[in-house]
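Student: For reference, the sequence and a predicted model appear below.
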Amino acid sequence: MVDIRWGVLGAARIARKAVVPAIRRSGAGEVVAVSSASGRAAEFAADLGIERHYASHEELLADPDVDAVYVPLPNTEHARWSIAAARAGKHVLCEKPIVQGLAELDAVEAAAADAGVQLAEAFMYRHHPQLARLRELLDSGAIGRLVTVESSFHFVQGRQEPLDIRLRRDLGGGALNDIGCYPVDLLGWLTGSEPDDVGVVAHRDVPDGANTRVAIAARYGELTANLHCSLDAAFRADARLHGSEGTIHLPDAFRADVRGGTARIVVERGEERTVVEVDGDQYGAQVAHFAERVRTGTPDPDDAALTRRTAATLERITKAASL
């Protein structure tokens, strides 16, 4: 087995708390380097026991001992550094949303194809086995014909100083890009399509600031959907799928890791209510899947197609509400 040597572009909290530990416990390789333009790389490396640290991303990308990179930079920097990494011959796992629109996605995919490297968007929830179980339930007719979907992702974002990047519009911040992309991605996965119709309303705490609440109404063929996200409501990350004969509730749709990896699937038909628990390590499965792609040189066209649907839909929502 080839041991993948990882570099991390940016000393982000998600890398420290979730992705670096996932790489180590899943057998997805070894984290050998980290870079930070803000001067935090040395501390990050020391805290996590990483051998090398660089004061610039260019230095890390020039390291011949790095095979793949994880990119948890601000949203507006994702395309730029994914392209740079690909051109440096590094495989790229980039945080969601991987791009700010289809033009950027075209450029990123072209760079990866030209360099012959693997490229993936880090939507970790896609890799939890609850989705496979959900598909089995839907295909078996557990709730009849799927009619409408409600999905929400909320949490209370503290207003730290200096301003958190989640609230910086100039860095691609806002509720939609940070967490609203999850319900959008889920609908793209469920339907295999982009919406036919979209209506959007949004709220900003300050004029011309980042969106802090977004509500989306969408139609995918005969299926309707209501999607919500906010940075100022109590935590919730769920989905309800309403069918002609029942309902499936996913209370842990996107953050099963909060419950130690256990996701609940609640099926209701009339007076009957069944709870199925599905265990999984979505961060570990995500990096393990990517590492296997790197080792075998095997692309994942279904995953890439979902990334494109989500990018197209997010771009459409952004334009509709001038976000």
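Tutor: In hand now; what should we look at? Numbering: from 1, shown residues only.
Student: Going by C-alpha atoms from here, please, whenever you check contacts or count neighbours.
Tutor: Fine.
Student: Cys139: neighbouring residues, count only.
Tutor: Residue 139: Asp, not Cys. Using other CA atoms under 10 Å, Asp139 is surrounded by 12 other residues.
Student: swap in Asp3?
Tutor: With other CA under 10 Å as criterion, Asp3 counts 12.
Student: Now for it: which residues touch it?
Tutor: Ala28, Gly29, Glu30 (CA atoms under 8 Å, 6 or more residues apart in numbering).
Student: Strands along this structure, start to end?
Tutor: Per DSSP state E, the chain carries strands over the ranges 5-9, 30-35, 52-54, 68-71, 91-95, 119-122, 146-156, 197-204, 211-220, 223-230, 232-243, 247-250, 262-269, 272-279.
Student: Looking at those strands, spot the one closest to Arg316.
Tutor: Arg316 lies closest, by CA to CA, to one member of the strands of the chain: strand 197-204, at 8.1 Å.
Student: Next up, a structure to set beside the first:
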Amino acid sequence: METNGWSVMGTDTIASEHMVAAIRAIGHDPHWVISRSKDHAKYFSIDTGIPNSSTDVNKALKDPRVVFSYVNTILARRGYYIAAACAAGKHILCDGPISSSSKNARTLVAEVNRAGLVLAVNEPHRASTIHQAMRRLLLEGEIGKLQSLIVIRGSPSSHPQNEEAKRSATRETCFSIFRSTTSTWRAF
């Protein structure tokens, strides 16, 4: 039996443009794509050549070919997918951060450790030149006191990639980083 299968949980740009190809480049096979949107899962599956798509995470996690789960979804859903994959005995690669709360992150890490599994965190934007420039400007005080930062990746028509989906897609991927005046913020 094949022991290098993956589920891809989420249909974001990083997965479609980089991670599915990276999974295949190491000789592994993505078998499932999971999304809360049936259409996004279907179009992502077609665009990336992943044979199965669903909105039901348990379908993918019950597949005996799936050993690894790549979590590429909105921050609010990452904990759910990490916990589900952990409960199913799957090793996990997740885009960082894994949670908006350090308490929740510690709980997820402890849960994965107790299960004897691996949780690896992918920080896909850390080395981005735009992020490095923002970091430098922040550290040098060039832009003053940071109150809010929004980084937009893609556009309303850039995802999903499928032509049929492009006609109906209206979403864009936004990452927001907020800093309150009382919290400590670590620049990238």
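Tutor: On my side now, so go ahead. It should be emphasised that the depicted structure is a prediction, and the values quoted were computed from it without experimental measurement.
Student: Quick TM-score on the pair, please.
Tutor: Scored against TM-score structural alignment, normalised by the length of the second structure, the superposed chains reach a TM-score of 0.68; 155 aligned residues with a CA RMSD of 3.3 Å.
Student: circling back: can you put the strands of the first structure in JSON lines and add distance to Ala285 of the first structure and mean neighbour count?
Tutor: Formatted as JSON lines, these follow (distance: least, CA to CA, whole Å; neighbours: other CA atoms under 10 Å):
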{"stretch": "strand 5-9", "distance to Ala285 of the first structure": "16", "mean neighbour count": "26"}
{"stretch": "strand 30-35", "distance to Ala285 of the first structure": "15", "mean neighbour count": "23"}
{"stretch": "strand 52-54", "distance to Ala285 of the first structure": "25", "mean neighbour count": "21"}
{"stretch": "strand 68-71", "distance to Ala285 of the first structure": "15", "mean neighbour count": "27"}
{"stretch": "strand 91-95", "distance to Ala285 of the first structure": "13", "mean neighbour count": "25"}
{"stretch": "strand 119-122", "distance to Ala285 of the first structure": "11", "mean neighbour count": "23"}
{"stretch": "strand 146-156", "distance to Ala285 of the first structure": "22", "mean neighbour count": "20"}
{"stretch": "strand 197-204", "distance to Ala285 of the first structure": "32", "mean neighbour count": "16"}
{"stretch": "strand 211-220", "distance to Ala285 of the first structure": "29", "mean neighbour count": "20"}
{"stretch": "strand 223-230", "distance to Ala285 of the first structure": "26", "mean neighbour count": "22"}
{"stretch": "strand 232-243", "distance to Ala285 of the first structure": "20", "mean neighbour count": "18"}
{"stretch": "strand 247-250", "distance to Ala285 of the first structure": "19", "mean neighbour count": "23"}
{"stretch": "strand 262-269", "distance to Ala285 of the first structure": "14", "mean neighbour count": "20"}
{"stretch": "strand 272-279", "distance to Ala285 of the first structure": "12", "mean neighbour count": "13"}
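Student: Tabulate those strands (a markdown table), appending distance to Asp164 of the first structure.
Tutor: As requested, these are exported to a markdown table (distance: least, CA to CA, whole Å):
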| stretch | distance to Asp164 of the first structure |
| --- | --- |
| strand 5-9 | 18 |
| strand 30-35 | 20 |
| strand 52-54 | 23 |
| strand 68-71 | 18 |
| strand 91-95 | 17 |
| strand 119-122 | 21 |
| strand 146-156 | 13 |
| strand 197-204 | 15 |
| strand 211-220 | 13 |
| strand 223-230 | 15 |
| strand 232-243 | 14 |
| strand 247-250 | 30 |
| strand 262-269 | 29 |
| strand 272-279 | 33 |
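Student: Nearest to Ala312 of the first structure, out of those strands?
Tutor: Closest of those to Ala312 of the first structure is strand 197-204, at 12.1 Å (criterion: CA to CA).
Student: what residues does the closest one touch?
Tutor: Contacts of strand 197-204 of the first structure (CA under 8 Å, 6+ apart): 210-220, 317, 320-321.
Student: Run the angle between that strand and strand 223-230 for me.
Tutor: 10 degrees (axes from the mean of the first three to the mean of the last three CA atoms, to 10 degrees).
Student: how much distance is there from strand 197-204 of the first structure to the middle of the chain?
Tutor: Offset of strand 197-204 of the first structure from its chain centre (CA atoms, centre = their mean, to the nearest Å): 21 Å.
Student: isn't His57 of the first structure right next to Ala33, touching?
Tutor: No - His57 of the first structure is beyond contact range of Ala33, at 10.4 Å (criterion: CA atoms under 8 Å).
Student: right, so of the strands of the first structure, which gets closest to Thr191 of the first structure?
Tutor: Judged by CA to CA, the one of the strands of the first structure that comes nearest to Thr191 of the first structure is strand 211-220, at 7.1 Å.
Student: In the second structure, what range does the closest one match?
Tutor: Per the alignment by TM-score structural alignment, strand 211-220 of the first structure matches no residues in the second structure.
Student: which other helices and strands contact that strand?
Tutor: Applying 3 or more CA pairs under 8 Å, 6 or more residues apart in numbering; DSSP states H and E, one finds that strand 211-220 of the first structure contacts helix 175, strand 197-204, strand 223-230.
Student: The same query, at a cut-off of 6 Å, please.
Tutor: Strand 211-220 of the first structure sits against strand 197-204, strand 223-230, with contacts defined as 3 or more CA pairs under 6 Å, 6 or more residues apart in numbering; DSSP states H and E.
Student: excluding its backbone neighbours, what's nearest Ile14 of the first structure?
Tutor: Pro72 (7.4 Å; CA to CA, 6 or more residues apart in numbering).
Student: And the one you found, how far from Val201 of the first structure?
Tutor: 28 Å (CA to CA, to the nearest Å).
Student: Can you give me the neighbour number for Gln160 of the first structure?
Tutor: Neighbour tally, Gln160 of the first structure, other CA under 10 Å: 9.
Student: burial of the closest residue to Ala112 of the first structure other than its chain neighbours, as a residue count?
Tutor: Of all residues not flanking Ala112 of the first structure in the chain, Ala86 sits nearest, at 5.3 Å (CA to CA, 6+ apart). Look at Ala86 of the first structure: counted by other CA under 10 Å, it has 26 neighbours.
Student: swap in Val20 of the second structure?
Tutor: By the criterion of other CA under 10 Å, Val20 of the second structure has 20 neighbours.
Student: coming back round to it: of all the strands of the first structure, which one is nearest Val19 of the first structure?
Tutor: strand 68-71 (8.4 Å).
Student: Need the residues that contact the closest one.
Tutor: Strand 68-71 of the first structure has contacts (CA atoms under 6 Å, 6 or more residues apart in numbering) with Trp6, Gly7, Val8, Leu9, Lys90, His91, Val92, Leu93, Cys94, Glu95.
Student: Distance from the chain centre to that strand, please.
Tutor: 14 Å.
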